[in-house]
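Chemist: I'll drop the sequence and a predicted model, then ask my questions.
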Amino acid sequence: MGKGVSRSQVLFMVVTCILVIGNLYYNQPLLGILAREFGVAEKTVSLIPALTLIGYAIGILLLVPLGDMMERRKLLQVSMTAAGSLALAIAFSPNFAVLCALSFVMGFFNVSATVLIPFSANLARPEERGKVVGTVLSGILLGSLMARTLSGFMAQHLGWQSIFIFAGAVNLILALVTQWALPASEPQFHGSYKALLRSTLELIRDFQLVREAAMMGAILFGSFSAFWTTLTFLLEAEPFNYSPQTIGLFGALGMIGALAAPLAGRYADKKGTAATIRLGLYCSMAAFAILALSSTFVVGIILGVLILDLGIQVAHISNQTRMFEISAEARSRLSSIYVFFYFIGGSLGSYIGSQLWSWGKWPAVSLGGLVFCLGASMIFAKGQKIRYFASH
């Protein structure tokens, strides 16, 4: 543990994260197409991204902790094989109910990127852990943004099914390559699966920082998901009337923010995570304030996308990195706690975003996101105060 990780291994983990995390986001630029394809309303079609993220959150809770008690490479291979097979099945969904069910189960098994985060933290030396984790996390961030761009492009030129066929093939190939690209890992938890899950709950009970970081992650990703779920509705309507391919390009804008992930990790290694979390919170609030004023101005939306992605990703990396310092032996369980709350927040954010859109369109979504970020800031400030008084 912590003996160091080679550049080629980090590169493979980054590329893998980019390619597998997209399974969760390919459906978002397609919501308008899928609503017409299956004859459902905008509010109803929003169930697809919500169910995908709920399935993922449950998979995070039940599958990712296994990384502490079984060989992680094998867990990665099983996850990618199952998720790839289900992505292929989604492309041939006969009706909306089957599409929703397959999206949920695919989300449940699509945990390989999240398994890689504690894997990278355990391989890295202590003095480089923030940088390595930040670099691997950048793959997840880039993949989530690239997925929207790629999905929109392929849907317009090859049909909506093409992106899921691509996703299935990529996941199955990566499951094979993982055997040679990554080292075997030694299990660090010796006990039953029931005891493993119980110990995960005990981490939540015993550590205030775990509860704080998890709640902040949930709230911030809720605001992020509310934004991306409803952005499609804004951009395909008047006055923009953008095509799925053009809507997908907005995901590419967010890649600039994602590229800050390794830099945030290095800064956290040197200065601590509190400063980068504050920066992320300030950027996120500023972004939603700009977006609230930009329902008809594409320049404001572009600026808001850039600042929001930067803020959310910087806060996310620092938030998760500080959790890994609690226990080296429990990093898979800590990762599962954080990402479970993170994506429960995301799924609720998708739903709340669609409700806000129905109620007050874009200004309501943007102001809702700003309220979310203010809530996360209050939780962080309270936690800082608790730790200050505990140390004095």
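Modeler: Thanks, I have it. Numbering: from 1, shown residues only.
Chemist: C-alpha from now on. contacts and neighbour counts both.
Modeler: Noted.
Chemist: Report the distance from the lengthiest helix in the chain to the chain centre.
Modeler: In the chain, with assignment by DSSP state H, the single longest helix is helix 331-390. Relative to its chain's centre, helix 331-390 lies at 13 Å (CA atoms, centre = their mean, to the nearest Å).
Chemist: who does that helix touch, helix- and strand-wise?
Modeler: helix 42-45, helix 47-62, helix 112-123, helix 193-206, helix 208-235, helix 273-292, helix 298-324 (3 or more CA pairs under 8 Å, 6 or more residues apart in numbering; DSSP states H and E).
Chemist: Which one of those helices lies nearest to residue 103?
Modeler: Nearest to residue 103, of all the helices and strands packed on helix 331-390, is helix 47-62, at 5.1 Å by CA to CA.
Chemist: Next, the angle from the closest one to helix 208-235.
Modeler: Between helix 47-62 and helix 208-235, the angle comes out at 160 degrees (axes from the mean of the first three to the mean of the last three CA atoms, to 10 degrees).
Chemist: angle of helix 47-62 against helix 331-390?
Modeler: Computed by the same axes, to 10 degrees, the angle between helix 47-62 and helix 331-390 is 80 degrees.
Chemist: Which helix or which strand is home to residue 178?
Modeler: Using DSSP states H and E, residue 178 sits in helix 161-181.
Chemist: how far does that helix sit from the chain's center?
Modeler: The answer for helix 161-181 is 19 Å, by CA atoms, centre = their mean.
Chemist: so can I have a markdown table of the helices and strands packed on helix 331-390 showing distance to residue 243?
Modeler: Formatted as a markdown table, those follow (distance: least, CA to CA, whole Å):
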| stretch | distance to residue 243 |
| --- | --- |
| helix 42-45 | 16 |
| helix 47-62 | 20 |
| helix 112-123 | 30 |
| helix 193-206 | 44 |
| helix 208-235 | 8 |
| helix 273-292 | 21 |
| helix 298-324 | 14 |
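Chemist: Presented hereafter is structure B, for comparison with structure A:
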Amino acid sequence: MFSIFANIYLLFMSATTASPQHHQLTPLILWTMTLATGFIVANIYYNQPLLGDIATTFRISNGEAGQIAMFTQIGYATGLLLIIPLADMFKRKRLMLIDLAFVVVALLLAASAQKVWILAVSSLLVGITSVVPQVLVAMAAHLAKPEERGRKIGFIMSGLLIGILVSRTISGFVGEQLGWRAMFYIAAGLMLIMWVLIALVVPEVEPDYKGSYGSLMKSLISIIKEEPKLRLAAFRGALCFACFSAFWTTLVFLLREPPFNEGSAVAGAFGLIGAFGALAASLIGRLSDKANPNQLITYTLVLLLLSFIIFMVFSHSLIGLIIGVILMDMGVQATHISNQAIIFSLNPNARNRINTVYMVSYFVGGSAGTFLASKIWGTYHWAGVCVIGITLSAIVLIVHLIGRAKKGRA
């Protein structure tokens, strides 16, 4: 399989080596990057509506099945830490094409897993290798004009966020009709298509960093120390995504209980509902070019807190859950866009490493949210999940307001 990828890759590269080093972010390139971002990031979330079916297949508890989603998120954080910094060191298109070949292998391994530990390992590998979207987001920031950076990032992020949410709808439907394994086989096919699209359309970007991999990784520590805005954005992102992951990991368990008594298809359909909130990403990107992102974040964090209060009060109402999902996704995704508008303006020569610090924090938070929710579900069920969301969203709002106050006094 890898020899096939290598031969096709050499064919495409031989046709594009004469291209200029400075590229514009044309509509075709932007749309290709957006589509690839959405389809690739979906790999991380396909398993969430399928956890109940996976538990049945392997005869494990819902809490144990929830750990599969946690392994995927831990893998993603690991890939962000170890792979994304390489985009400052190696040619980015080449790095993405090599990575996507491994994504296909990991998805096929997940689809064919006959033991739960094999599924856990393959889920970890799916997470590690599905990091190409973060290279594409940083590439968009590199190729876009400064006055359009927020809008271009917002456009790509709207594709990423819709991919995150619609992936649950697709996997829920496929799981209901064809079984959970079919979803991973389909995902592997989609990755082959994305490989071809990136090879044909996305330009090559030369690296900015000339040192060794060891010094590259050490520079992450220096970046963290030198950039207080990055530290605060990473904290906000981590806690917001912890709330987000706690909700989506356990929603399928809530919907399987009375009074809902629904399966994976309905759980997945909530992702489609949440996509309406994700559509706000493009608007937030435009606003971040003109308004103060920190002020926008204050409002979006309030939406997140409000959503979990609604989940707590209206836990037995589909209408209540729908309203809460829209508010939660608007809050989380808009905060994420504003965070990225802030961090990508810090150091142009280290955008991939800055994004690494932020996104590793983001998915460590997501993994923690998944772990906490899976553990608490067994004892406190939905009420415990809502307490997690309310507590974490209140903490991040308070820390954000304190940070704004200190900045105002500085």
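Modeler: Right, received. Where do you want to start? If you're wondering where the values come from, they're calculated on a predicted model, not measured in any experiment.
Chemist: that older thread, of the helices and strands packed on helix 331-390 of structure 1, which is nearest residue 356 of structure 1?
Modeler: Closest among those, using CA to CA: helix 208-235, at 8.8 Å.
Chemist: Quick one: average offset of whatever helix or strand comes next after that closest one versus structure 2, please.
Modeler: With elements assigned by DSSP H and E, the helix or strand that comes after helix 208-235 of structure 1 is helix 244-253. Averaged over the aligned pairs, helix 244-253 of structure 1 sits 0.8 Å from structure 2 after superposition, using mean CA distance after the TM-score superposition for structure 1.
Chemist: contact partners of helix 244-253 of structure 1?
Modeler: By CA atoms under 8 Å, 6 or more residues apart in numbering, the residues outside helix 244-253 of structure 1 that reach it are 29-30, 145-156, 232, 235-236, 302, 305-306.
Chemist: Tell me the counterpart residues of that helix in structure 2, please.
Modeler: Alignment of helix 244-253 of structure 1 against structure 2: residues 264-273, by TM-score structural alignment.
Chemist: do the same with stretch 221-233 of structure 1
Modeler: Going by TM-score structural alignment, stretch 221-233 of structure 1 sits over residues 241-253 in structure 2.
Chemist: average offset between the matching stretch and structure 1?
Modeler: Stretch 241-253 of structure 2 sits 0.4 Å off on average (mean CA distance after the TM-score superposition for structure 1).
Chemist: Would you map the helices across the stretch 1-150 of structure 1?
Modeler: Using DSSP state H, counting those that start in this stretch, the helices found in the stretch 1-150 of structure 1 span residues 7-21, 31-38, 42-45, 47-62, 72-90, 96-109, 112-123, 129-158.
Chemist: Work out the gap between the last one and the centre of the chain.
Modeler: The chain centroid and the centroid of helix 129-158 of structure 1 are separated by 10 Å under CA atoms, centre = their mean.
Chemist: same for it, what does it pack against?
Modeler: Using 3+ CA pairs under 8 Å, 6+ apart, helix 129-158 of structure 1 sits against helix 7-21, helix 112-123, helix 161-181, helix 244-253, helix 255-258, helix 261-271, helix 298-324.
Chemist: Where in structure 2 does that helix fall?
Modeler: The aligned range for helix 129-158 of structure 1 is 149-178, by TM-score structural alignment.
Chemist: With structure 1 overlaid, how far apart is that stretch on average?
Modeler: Mean deviation for stretch 149-178 of structure 2: 0.6 Å (mean CA distance after the TM-score superposition for structure 1).
Chemist: so which of the helices and strands packed on helix 331-390 of structure 1 comes closest to residue 380 of structure 1?
Modeler: helix 208-235 (7.1 Å).
Chemist: can you give me how far that closest one is from the chain middle?
Modeler: Offset of helix 208-235 of structure 1 from its chain centre (CA atoms, centre = their mean): 9 Å.
Chemist: same deal with stretch 248-264 of structure 1?
Modeler: 13 Å.
Chemist: Just send the helices and strands packed on helix 331-390 of structure 1 back as JSON lines, with mean neighbour count and distance to residue 380 of structure 1 too.
Modeler: Output for those, formatted as JSON lines (neighbours: other CA atoms under 10 Å; distance: least, CA to CA, whole Å):
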{"stretch": "helix 42-45", "mean neighbour count": "17", "distance to residue 380 of structure 1": "33"}
{"stretch": "helix 47-62", "mean neighbour count": "25", "distance to residue 380 of structure 1": "23"}
{"stretch": "helix 112-123", "mean neighbour count": "25", "distance to residue 380 of structure 1": "23"}
{"stretch": "helix 193-206", "mean neighbour count": "14", "distance to residue 380 of structure 1": "17"}
{"stretch": "helix 208-235", "mean neighbour count": "24", "distance to residue 380 of structure 1": "7"}
{"stretch": "helix 273-292", "mean neighbour count": "22", "distance to residue 380 of structure 1": "9"}
{"stretch": "helix 298-324", "mean neighbour count": "23", "distance to residue 380 of structure 1": "10"}
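Chemist: before we move on, back to that, what's the angle between the longest helix of structure 1 and helix 193-206?
Modeler: Using the same axes, to 10 degrees: helix 331-390 of structure 1 against helix 193-206 is 20 degrees.
Chemist: Helix 298-324 and helix 331-390 of structure 1, what's the angle between them?
Modeler: Angle of helix 331-390 of structure 1 versus helix 298-324, following the same axes, to 10 degrees, is 90 degrees.
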